[in-house]
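**Q** Please work out how this folds:
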Amino acid sequence: MRVLITGGAGFIGSHYARQLLGGAYPEFADAEVVVLDKLTYAGNRANLSTVADDPRLRFVQGDICDAALVGELMRGVDVVVHFAAESHVDRSILGASDFVLTNVVGTDTLLQAALAAEVGKFVHVSTDEVYGSIDEGSWPEEHPLEPNSPYSAAKAGSDLLARAYFRTHGLPVCVTRCSNNYGPYQFPEKMLPLFITNLLDGKQVPLYGDGGNVRDWLHVTDHCRGIQLVAESGRPGEMYNIGGGTELTNRELTERLLTELGADASMVRPVADRKGHDRRYSVDHAKISAELGYRPTVDFDEGLAGTIRWYRENRAWWEPLKPGALVTG
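**A** Next up, the predicted model:
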């Protein structure tokens, strides 16, 4: 078996690659792994250092919009797990063009190549942000897509393309939509690593608006396990929500971080709210639970403590990445 992982040097993609090569997914135990990553600001070869010497791993630096390269790499591939994306809302507000190019055109390039190569399964990794904002309850997979940021709009476009390739061509595509991920190796412009590393350095953390925006937190290990279940047994043409089951306001999460890191409220710096800031995300993951046996297993308190510990012990990884990190939340 051969698996192509796009964006496999990023936060979530590298975790999936490390898990796969480390034996966490028995069904893929003997798989050859090809990682394709452009190594933009958020892609880092160091994220694969623990598996870099595995003979089953081939790393290719390249762009998913490069049709010739993608077509070459797709030959002989059985499963594609597509993580590669421009993913930060703040950056998309500053300029949407890169998001449209990578998330929409890049996904189309991959889908076309997978169709030509007769790939057996294509897992397109998306986000709960395509649904927009929900005041109460949780989104099922059938909820209309109502994205509110250029990032989520581009991801929604890629979701619809994936669905179209199944409906039009019969390409065996599944789409996963996850809630907010956290864990080691996350680029320090996202809320958790930005706040953790700021507090480790004795710096204030920037909290958007009134801090009342609600997110559901999902450990990257649980997310990748859900993706693997879809890769193995997901029904072609279906969408699967993957949630963590821990909803917190940004202020509640900030207060937990302050407690864990021995800081007080003076370390919080309120900043003007993000444009179009979604108030609440919440996905219903009953479908993947009923069909594929998914459930989140990483307790949030333990996962958060482990994440803080990782950043405390891996300063050499994140310190060079901090200059220019954007405000987030």
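
**Q** Could you use CA atoms for every contact and neighbour count after this?
**A** Fine.

**Q** Do a quick rundown of the helices in the protein.
**A** With DSSP state H applied, the chain shows helices at 11-21, 67-74, 89-94, 97-99, 107-117, 150-169, 191-200, 220-233, 250-260, 286-292, 300-313, 315-318, listed in chain order.

**Q** would you list these in CSV and tack on distance to residue 144?
**A** Below are the helices of the chain laid out as CSV (distance: least, C-alpha to C-alpha, whole Å):
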stretch, distance to residue 144
helix 11-21, 26
helix 67-74, 31
helix 89-94, 20
helix 97-99, 21
helix 107-117, 21
helix 150-169, 10
helix 191-200, 27
helix 220-233, 22
helix 250-260, 25
helix 286-292, 17
helix 300-313, 29
helix 315-318, 38
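
**Q** one more to put side by side:
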Amino acid sequence: MENLKRIIVTGGAGFIGSRLVKKLLSTTEFSILNIDKLTYAGTNHTHSNAVRSDRYQFFKADISDKARISEIINHFKPDAIINLAAESHVDRSISGPEVFLQTNIMGTFVLLEAAREYWEKLRGKNRESFTFYQISTDEVFGDLSSGAPAMVEEGRYNPSSPYSATKASADHLVNAWYRTYGLPVKLSFCTNNYGPYQYPEKFIPLMINNAIQGKELPLYGDGSQIRDWLYVDDHVNAIISIMLNGKIGQSYNIAGNNEITNLEILNHLCILLDQMMPSKESYVDQIQFVQDRPGHDRRYALDDGKLQRELGWKPQVSLMSGLKLTIKWYLKNQIWIKNALEHKTNGL
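**A** Below you'll find the model as predicted:
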């Protein structure tokens, strides 16, 4: 990847995308162009900080806008495109699936076509080194029983929610563009991410925020659903490793190796909050079991053996260390949370 100099990151103002952009700017010499629609979950705090670098550009754009996306790609002339732009909240996909189809399926289609048209005009080493990298999710594989082995990259797709179905559809498009047109692609699946700057509707920041405000901590069903938790910086490091050294046409699982029930992780959060911000009573007392989500998968798990064997990556942040870092950040950034919930986040 010696020719890799210019990278487009879509969704670069979102939770994972913003951390990726910052990491690339601080640890590489790459020039980065961030494309983000700046929806409710995307903030321009990345843009406001990264503009200090002459290697960073930001364009507010919808990845479904073919003319705009083609214009940006042809102007910037990227060596790689990393697609992180997506609607990702399962509950929102259940109540309003249409926007998920538009962004996750049609948006990916538009990016693929714009990338293909651009790539087909390249020559020599620029053509050989170009990569389209799609970021997917463990949810495309659907529900796993408690005793089943973790899913490998070649596992059968079995999505349950409109969100995971649209992400699965996007993955199929990416693989089809590789098989049919020869577009150089890579793809990775990841488990549940957490860490600073995650939008407060997601499980961990929601529970932290509700706890310190004295609100109930709503837990779906009996809380026995199992998830594997991955600290966001570990995910970002894996993305960079795959981008630089992963094989064209291959998929890679990125796991935290921290399988735990929702009730267990909520108890951990409450115990840590009891230590870090003591209240009169334990935060555990605020847990309330609520009606389960429709079609709620019981377990997700990924086998990341391929990534560890081939690229030498493994997560560096333990679950308890990551939870402490995350809680500490949210306790110190209540203004950010307030502004995010009011869709006003535009700076640190």
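
**Q** Superposed, how do the two chains score by TM?
**A** Here the TM-score for the pair of chains, by TM-score structural alignment, normalised by the length of structure 1, is 0.95; 319 aligned residues with a C-alpha RMSD of 1.2 Å.

**Q** thinking again about what came up before, so can I have JSON lines of the helices of structure 1 showing distance to residue 179 of structure 1 and mean neighbour count?
**A** As requested, those are exported to JSON lines (distance: least, C-alpha to C-alpha, whole Å; neighbours: other C-alpha atoms under 10 Å):
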{"stretch": "helix 11-21", "distance to residue 179 of structure 1": "12", "mean neighbour count": "23"}
{"stretch": "helix 67-74", "distance to residue 179 of structure 1": "28", "mean neighbour count": "17"}
{"stretch": "helix 89-94", "distance to residue 179 of structure 1": "14", "mean neighbour count": "17"}
{"stretch": "helix 97-99", "distance to residue 179 of structure 1": "19", "mean neighbour count": "18"}
{"stretch": "helix 107-117", "distance to residue 179 of structure 1": "20", "mean neighbour count": "20"}
{"stretch": "helix 150-169", "distance to residue 179 of structure 1": "13", "mean neighbour count": "21"}
{"stretch": "helix 191-200", "distance to residue 179 of structure 1": "14", "mean neighbour count": "21"}
{"stretch": "helix 220-233", "distance to residue 179 of structure 1": "9", "mean neighbour count": "21"}
{"stretch": "helix 250-260", "distance to residue 179 of structure 1": "14", "mean neighbour count": "17"}
{"stretch": "helix 286-292", "distance to residue 179 of structure 1": "14", "mean neighbour count": "16"}
{"stretch": "helix 300-313", "distance to residue 179 of structure 1": "14", "mean neighbour count": "16"}
{"stretch": "helix 315-318", "distance to residue 179 of structure 1": "23", "mean neighbour count": "14"}
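
**Q** what about the residue of structure 1 most remote from its centre, distance to residue 249 of structure 1?
**A** No residue in structure 1 has its C-alpha farther from the mean C-alpha position than residue 266, which lies at 31.4 Å (C-alpha atoms, centre = their mean). Going from residue 266 of structure 1 to residue 249 of structure 1 by C-alpha to C-alpha, to the nearest Å gives 19 Å.

**Q** likewise residue 176 of structure 1?
**A** The value you get for residue 176 of structure 1 to residue 249 of structure 1, if C-alpha to C-alpha is used, is 24 Å.

**Q** So these two - more neighbours on which side?
**A** More neighbours surround residue 176 than the other of residue 176 of structure 1 and residue 249, with 23 against 17 (other C-alpha atoms under 10 Å).

**Q** which residue in structure 2 lines up with the more buried one?
**A** In structure 2, the residue matched to residue 176 of structure 1 (TM-score structural alignment) is residue 188.

**Q** Now for that match: which residues touch it?
**A** By C-alpha atoms under 8 Å, 6 or more residues apart in numbering, the contact set of residue 188 of structure 2 is 134, 135, 136, 137, 239, 251, 252, 253, 254.

**Q** neighbours of the residue nearest to it when sequence neighbours are not counted, just the number please.
**A** Using C-alpha to C-alpha, 6 or more residues apart in numbering and skipping residues adjacent in sequence, the residue nearest residue 188 of structure 2 is residue 252, 4.6 Å away. For residue 252 of structure 2, the neighbour count with other C-alpha under 10 Å is 28.

**Q** Alright, I will stop here.
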